[in-house]
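Participant: structure of the sequence below:
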Amino acid sequence: MIRLRLRSFASPASLALLAAMASTASAQGSIGSQGFGYPVGGGSIRTNGTGGAFAEFDALTPTNPAALGGIARTVITAQAEPELRKLTVNGVSEKSTLQRIPLIMLIFPARHGVAVGLSATSFLDRTFSTTTTGSALIDGKTVPTTDQTEVRGAINDLRAGAGWQVSPRFRVGIAGHLYTGENRATRERTFADTLAFGSVLDSSRVTYFGTALSVGGEATLGKGFTAMASYRRGNELNARVRDTVVSTASAPSRTGVALRYDGIVGSVFAVGLEQISWSDMASLGSANSSSTDAMNWHAGAEVAGPKFRGLPLLVRAGYARNELPFGVLGQIAKENRLTAGLGVPVAGEDATLDLSVQRANRTMSGSGFKESAWLLGIGVQIRPRN
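Facilitator: So this is what the prediction gives:
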């Protein structure tokens, strides 16, 4: 019998990545948290509310550094995004709640159309706790046991980027990324006969360190259409135990393209496509876990709604189809999302409250596992007057 208890907290301030890999989704309590974890994405609440379609041109999403170009005011933003998740296996369901602070960002303008952005985002999130019951043979006697495994893990992306608005029709950008994490895993075995046997406790700590470089561009095509593209090149990613490198891989490379249409006053529409080479991380994992390159599709829109305090509410909606990076024994996980959101001007142009809700459905090929989740987002933008 397996009883699952999953608790999660991951943020840019709590940097951890799971090193030990469980062999089944039921042992982890999640389809999305296989392998090295769930790809949080690092998008702003605006981007999340539009299905991820705005990632390439939203300056508050640290994906395409060209989006920073031309920002004329300082922007400070932070957001929270709890997830309510339910995993169903053969008619038996397990619920869990995860708390995340997936994005903190500061943008400040320089001169001649240049702006600089500093951000900390959750890249992969995999924190869980499981309890299993079984037995052990000791001196010819079968003794009931309870094993508790707890892992608190995430890997985060610390980015420093700059964008330049070369002209009203063209922007470019470049950014450096630092990936860092720390795995803390503990396993405790207790025996039913506590008078005869004491508990056994084992723990491990693994740290991760890697870098990447990203570039991007944006060009206005005319008649309301704008094309955007970005590329991230992953460099070496190391796993270390007590300052000794135990395995080496590469941070995953990424290519993204998007097309935006804003030819209707008060409305923005976009479609996007990204390819992420998660297999670059394969040599850091175990033989039981597989890494799959992902192709993700996004479509979304933002339209001006009724006015609030003299400015329009921004109403958002979107759809995403994602391939999750990590599976087990060749099984591939996929995700569909329906999204919606609001942008609320709480202090004119000086502050905005962003809200989003996402409904995700996840499946894994070759298995009866199904997972559904609600992701609720709230973010605050503050734009102090220069």
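Participant: only C-alpha atoms from now on, for both contacts and neighbour counts.
Facilitator: Will do.
Participant: all strands for the stretch 151-300 of the chain, in order.
Facilitator: Ranges of strands in the stretch 151-300 of the chain, per DSSP state E, counting those that start in this stretch, are 154-167, 170-191, 200-222, 225-241, 244-250, 254-261, 267-276, 289-291, 294-308.
Participant: check contacts around the nearest residue to Ala333 once chain neighbours are set aside.
Facilitator: Spatial nearest neighbour of Ala333, chain neighbours left out: Met364 (4.2 Å); criterion: C-alpha to C-alpha, 6 or more residues apart in numbering. Counting by C-alpha atoms under 8 Å, 6 or more residues apart in numbering, Met364 touches 31, 327, 331-334, 370.
Participant: ok, of the residues you listed, which one's closest to Ser167?
Facilitator: Within these, proximity to Ser167 (C-alpha to C-alpha) peaks at Lys334, which comes in at 40.0 Å.
Participant: which residues does the closest residue in space to the closest one that isn't next to it in sequence contact?
Facilitator: Of all residues not flanking Lys334 in the chain, Glu323 sits nearest, at 4.5 Å (C-alpha to C-alpha, 6+ apart). Applying C-alpha under 8 Å, 6+ apart to Glu323 gives the contacts 294-296, 332-335.
Participant: ok, these vs Val166, which is closest?
Facilitator: Looking across the contacts of Glu323 and measuring by C-alpha to C-alpha, the closest to Val166 is Asn296, at 29.7 Å.
Participant: so the closest one makes contact with Glu274?
Facilitator: Yes: the pair Asn296 and Glu274 qualifies as a contact (C-alpha atoms under 8 Å) at a distance of 5.3 Å.
Participant: as JSON lines, the contacts of Met364 with neighbour count and distance to Glu302 would be great.
Facilitator: Below are the contacts of Met364 laid out as JSON lines (neighbours: other C-alpha atoms under 10 Å; distance: C-alpha to C-alpha, whole Å):
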{"residue": "Ile31", "neighbour count": "30", "distance to Glu302": "30"}
{"residue": "Gly327", "neighbour count": "27", "distance to Glu302": "34"}
{"residue": "Gln331", "neighbour count": "16", "distance to Glu302": "36"}
{"residue": "Ile332", "neighbour count": "20", "distance to Glu302": "32"}
{"residue": "Ala333", "neighbour count": "24", "distance to Glu302": "29"}
{"residue": "Lys334", "neighbour count": "20", "distance to Glu302": "26"}
{"residue": "Lys370", "neighbour count": "19", "distance to Glu302": "31"}
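Participant: the structure of the following sequence is requested for comparison with the preceding one:
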Amino acid sequence: MMPATLHVLLRRRALAPSSRMLAVALTTVAALLPSQLHAQGTISGLGFGNPINGMSTRSSGTAGAFVEFDALTPINPSAIGGLSRTVLSAQVEPEHRTLSLGALREKTSSQRIPVLMVAFPARRGVAVAFSARGFLDRSYTTTTTGSAVIDGRTLPTSEVLTMRGAIGDIRGAVGWQINPKFRVGLGGHIFTGDNTAARERTFADTLRFGSTLDSSKVTYIGTAISIGGEAQLFKGVSATLSYRVGNGLDARIRDTTRASGSVPARLGGALRYDGIPGSVFTVGFEQVKWSDMQGMSSSRTIAHDAQNVYAGAEVAGPRLRGYPVMVRAGYARNQLPFSISAEQVKETRFGGGVGIPIGRDAASIDFSIQRANRVLNGSLAKESAWLFGAGIQIRP
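Facilitator: Take a look at the predicted model:
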């Protein structure tokens, strides 16, 4: 990387690959120095990258408040227990960010498919689901200009560093509704991905000097197990808990393990009230032990454990061909995992959305919008983002 005093130009557009959702990637490049935040164009993508919630558009419309109860968000495996019909689900969620560093502003965007899922009933209250969701994403391109001394001559140069990396969570789960008041579930996870870094240097005198290109690739593999349970406490009120225990997560170059950590452990819980017909209200929490990944980080990357809280609601709105349009809203306060200092990036998020039935009850489409504001304490860095979600659920 060129010295921080050099002028830094950025042209970045991140893209989480949709066709490779089962093998999405993660980067291990060290977190950037504060003076380089503008070069990266984001504070949510520091360290190993931006955590992708990987949830359905229904949950996005409540800013994540429904993740514990949502059968189409692959977090709590007990949520699929008692499923009565096969469901195919897919979501898209582009994010448009603006990073502010004092008077400097930089805009970036990401195009993502946060989750793909199929779930189907077996028998006697048992259901099975397979899903692929985003977990972490860090893809960007930076361009720096400077000079190099060759044979005593100082030559202007331009250097382009391209990172393409993310990590994905592939889950197979079984849920069982033991009786109308109690459900349990078990999930097995594979966390996999790769990171490709390419550095190209070009010279102003292209007639005498050709460009140089270096690239490297790191692959990642890890596993985890999740369990969950849901119980009806009394009429209209239910509680749920889920826990993910992470196993090893290795970074490999070719067949050699270069660094090791663990898939972050996660604990989540929520209370739900659905005593009013056509309405659901939820409050919940989440704790993620991101420090389990510290062993894979450089000395410049600090992994912070995160504690997140949220609240949301879904109510029945006007009817369309006899079926209600669902209206959603939610609020969340989150902590992001990676930083360049002892200070942690904090996020507030507001969400809203609608669910529209189509083809009677054979399918539905959902739309969501979220506004996120992120702050890195101890710096001038602030980030705001709009996330637009669209999802479809088909029940053949």
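Participant: got a TM-score for the pair?
Facilitator: Remark: TM-score between the superposed chains equals 0.97 [TM-score structural alignment, normalised by the length of structure 1]; 384 aligned residues with a C-alpha RMSD of 1.1 Å.
Participant: centroid-nearest residue for structure 1?
Facilitator: In structure 1, the C-alpha nearest the mean C-alpha coordinate belongs to Val40, at 1.1 Å (C-alpha atoms, centre = their mean).
Participant: coming back round to it: which two among the contacts of Glu323 of structure 1 are spaced furthest apart?
Facilitator: Asn296 and Ile332 (13.8 Å).
Participant: which one of the contacts of Glu323 of structure 1 is nearest to Ala287 of structure 1?
Facilitator: Comparing the contacts of Glu323 of structure 1 against Ala287 of structure 1 with C-alpha to C-alpha places Ile332 closest, at 15.2 Å.
Participant: quick one: residues contacting the closest one.
Facilitator: For Ile332 of structure 1, the contact set (C-alpha under 8 Å, 6+ apart) comprises 292, 323-326, 364-365.
Participant: and it, what's its match in structure 2?
Facilitator: When structure 2 is aligned by TM-score structural alignment, the residue opposite Ile332 of structure 1 is Gln344.
Participant: please tell me how far its match sits from Leu387 of structure 2.
Facilitator: Per C-alpha to C-alpha, to the nearest Å, Gln344 of structure 2 is found 22 Å from Leu387 of structure 2.
Participant: and what of Gly64 of structure 2?
Facilitator: Taken as C-alpha to C-alpha, the span from Gly64 of structure 2 to Leu387 of structure 2 is 13 Å.
Participant: comparing those two, which residue is more hemmed in?
Facilitator: A count of neighbours by other C-alpha atoms under 10 Å puts Gly64 above the other of Gly64 of structure 2 and Leu387, at 29 against 20.
Participant: and the more buried one, what pairs with it in structure 1?
Facilitator: Applying TM-score structural alignment, one finds that Gly64 of structure 2 aligns to Gly52 in structure 1.
Participant: so who does the aligned partner of Phe225 of structure 1 in structure 2 touch?
Facilitator: Matched by TM-score structural alignment, Phe225 of structure 1 corresponds to Val237 in structure 2. Neighbouring residues of Val237 of structure 2 by C-alpha under 8 Å, 6+ apart: 271-275.
Participant: Throw the contacts of Met364 of structure 1 into a markdown table and include secondary structure and distance to Phe123 of structure 1, thanks.
Facilitator: Shown next, in a markdown table, are those (DSSP: H, G, I helix; E, B strand; the rest coil; distance: C-alpha to C-alpha, whole Å):
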| residue | secondary structure | distance to Phe123 of structure 1 |
| --- | --- | --- |
| Ile31 | coil | 17 |
| Gly327 | strand | 17 |
| Gln331 | coil | 22 |
| Ile332 | coil | 20 |
| Ala333 | strand | 18 |
| Lys334 | strand | 18 |
| Lys370 | strand | 23 |
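Participant: closest one to Val75 of structure 1 out of those residues, please.
Facilitator: Here the nearest of the contacts of Met364 of structure 1 to Val75 of structure 1, counting by C-alpha to C-alpha, is Lys334; it sits at 34.5 Å.
Participant: Leu103 of structure 1 reaches Pro62, doesn't it?
Facilitator: No: in this structure Leu103 of structure 1 lies outside contact range of Pro62 using C-alpha under 8 Å: 9.1 Å.
Participant: overlap of the contact sets of these two?
Facilitator: 42-43, 119.
Participant: stretch 247-261 of structure 2: end-to-end distance?
Facilitator: Distance between the two ends of stretch 247-261 of structure 2: 9 Å, counting by C-alpha to C-alpha.
Participant: may I see the buried residues of that stretch?
Facilitator: For stretch 247-261 of structure 2, the neighbour count (16 or more other C-alpha atoms under 10 Å) marks 247-252, 259-261 as buried.
Participant: structure 1: matching residues for that one?
Facilitator: Aligned using TM-score structural alignment, stretch 247-261 of structure 2 spans residues 235-249 in structure 1.
Participant: and if you look at stretch 303-323 of structure 2?
Facilitator: With TM-score structural alignment as the criterion, stretch 303-323 of structure 2 aligns to 291-311.
Participant: before we move on, what about stretch 162-176 of structure 2?
Facilitator: Going by TM-score structural alignment, stretch 162-176 of structure 2 sits over residues 150-164 in structure 1.
Participant: for the matching stretch, the distance to its chain's centre please.
Facilitator: Distance of stretch 150-164 of structure 1 from its chain centroid, counting by C-alpha atoms, centre = their mean, to the nearest Å, is 9 Å.
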